[in-house]
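# Fold the following, please.
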Amino acid sequence: RVVLIEQFRAGAFAHTPESGSPWLVETVAGRIDKDETAEQVARREAEEEAGCVLQQLHRIGTFYQSPGATSEQIHYFCGIVDSSQAGGIHGLASEHEDIRVFTCTRTAALAALADGRVSNVTLAFVLQWLSLNHEQLRAGAA
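Here you go, the predicted model:
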């Protein structure tokens, strides 16, 4: 199963009449603090935002978000978790997070991408990667 999160996004709220709900389905994500590695952030954010402990962490890659406008890079990972207990509301009160965690099948997630229900590029990218690599993940080779 795929573990996803849903949270309110101010940018989406500004365009809600045109683009739908300001509550976006996303992957777990976070900023790298000083003296942290991208891998440490992936593990920390999985616990904070989804209540999941990563059993394995597979690096997808590092990419520029919008190189014409910013030097920001995003580090993408695929984390393997026990999804049987995933769900509920998570996030840090200090960060005013109200994050709903849910699971769905890989097929359902990819169907949402195919029919336009995925509205953010990070989730679209990660789901496409999963589509290409799920067999290697199952075999333990990704």
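
# From now on I want contacts and neighbour counts done on CA atoms only, so please keep to that.
Will do.

# Break down this protein into its strands, ranges please.
2-8, 23-26, 56-64, 73-80, 88-90, 99-104 (DSSP state E).

# Export those strands as TSV, with columns for distance to residue 136 and mean neighbour count.
Below are the strands of the chain laid out as TSV (distance: least, CA to CA, whole Å; neighbours: other CA atoms under 10 Å):
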stretch	distance to residue 136	mean neighbour count
strand 2-8	16	20
strand 23-26	23	19
strand 56-64	11	13
strand 73-80	12	18
strand 88-90	29	15
strand 99-104	20	19
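
# Could you also give me the structure for this second sequence? I'd like to compare it with the first:
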Amino acid sequence: MHKFEEKTTKTESIFQGKVISLQVDDVLLPDGNEAKRELIKHPGAVCVIAITDEKKIILVEQYRKALERPLVEVPAGKLEAGEEPSYCAERELEEETGYRPGSITHIQSFYTSPGFADELVHVFLAEGLKKVEGGLVADEDEFVELMEVTLSEAEQLAKDERIFDAKTLWALQYIRSNGLA
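Reported below is the predicted structural model:
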């Protein structure tokens, strides 16, 4: 037992959706007091840092309802039940961009908001990209626009707050730090 561990005494399921579920846990704190924790359960996700042979970064722009605005992001998506993250990364890259990777490498995994959610994002680097005609089709409720940009163009998108999510900002730092574009 960790010295800061909170022991769950009761879990109440509040909502079970297509992507997430919400529960409220009653917990016993390390000092003996009780508290409630509102928790979002998520199956996990992937994001893909995709770089063309011309050193362009593959991004997609899509509307994000939670923010009521479009964002420019690295290709990403939710893991399906039992799906391997590397397979999901290849699938999402093809669905959203029409590219297949020659190679795909796991770089890092991180939790997005551990204060209230268990979403774990697996970051992959896709290289040796090949454009696929008639490849996988995007989800029926997903509308994305493909962008191929230089690192300096991507950094300007971040300054303009068109790139404004943690996974994509992390990806840009990784690209710059490793001289990928």
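
# Report the TM-score for the pair.
Aligned and superposed, the two chains score 0.76 in TM-score terms (TM-score structural alignment, normalised by the length of structure 1); 122 aligned residues with a CA RMSD of 2.2 Å.

# could you dump the strands of structure 1 to TSV with distance to residue 138 of structure 1?
Below are the strands of structure 1 laid out as TSV (distance: least, CA to CA, whole Å):
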stretch	distance to residue 138 of structure 1
strand 2-8	13
strand 23-26	22
strand 56-64	12
strand 73-80	10
strand 88-90	26
strand 99-104	17
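
# among these, which is nearest residue 17 of structure 1?
Among the strands of structure 1, the nearest to residue 17 of structure 1 by CA to CA is strand 23-26 (12.8 Å).

# Now do the closest one: which elements does it pack against?
Here strand 23-26 of structure 1 touches strand 2-8, helix 121-139, going by 3 or more CA pairs under 8 Å, 6 or more residues apart in numbering; DSSP states H and E.

# Tell me which of the ones you listed sits most buried.
Highest mean neighbour count among those (mean count of other CA atoms under 10 Å): strand 2-8, with a mean of 20.

# For structure 1, list the residue farthest from the centre, please.
residue 17 (24.4 Å; CA atoms, centre = their mean).

# Quickly note the distance from that one to residue 107 of structure 1.
Going from residue 17 of structure 1 to residue 107 of structure 1 by CA to CA, to the nearest Å gives 29 Å.

# So for residue 34 of structure 1, which of the strands of structure 1 sits nearest?
Residue 34 of structure 1 sits nearest to strand 73-80 of all the strands of structure 1, at 15.4 Å, using CA to CA.

# relative to strand 2-8, how tilted is the closest one?
Using axes from the mean of the first three to the mean of the last three CA atoms, to 10 degrees, the direction of strand 73-80 of structure 1 lies 130 degrees away from that of strand 2-8.

# matching residues in structure 2 for strand 73-80 of structure 1?
The aligned range for strand 73-80 of structure 1 in structure 2 is 120-127, by TM-score structural alignment.

# on that earlier part again, and the helices and strands packed on strand 23-26 of structure 1 as TSV, adding distance to residue 83 of structure 1?
Converted to TSV, these look like this (distance: least, CA to CA, whole Å):
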stretch	distance to residue 83 of structure 1
strand 2-8	7
helix 121-139	15
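
# Ok, which of those comes nearest residue 31 of structure 1?
Of all these, helix 121-139 sits nearest to residue 31 of structure 1, with 14.3 Å by CA to CA.

# Let me know the angle separating the closest one from strand 2-8.
Using the same axes, to 10 degrees: helix 121-139 of structure 1 against strand 2-8 is 160 degrees.

# could you say what helices and strands helix 121-139 of structure 1 packs with?
So helix 121-139 of structure 1, by 3+ CA pairs under 8 Å, 6+ apart, packs with strand 23-26, helix 106-114.

# For those, give me JSON lines that also has distance to residue 66 of structure 1.
As requested, those are exported to JSON lines (distance: least, CA to CA, whole Å):
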{"stretch": "strand 23-26", "distance to residue 66 of structure 1": "19"}
{"stretch": "helix 106-114", "distance to residue 66 of structure 1": "21"}
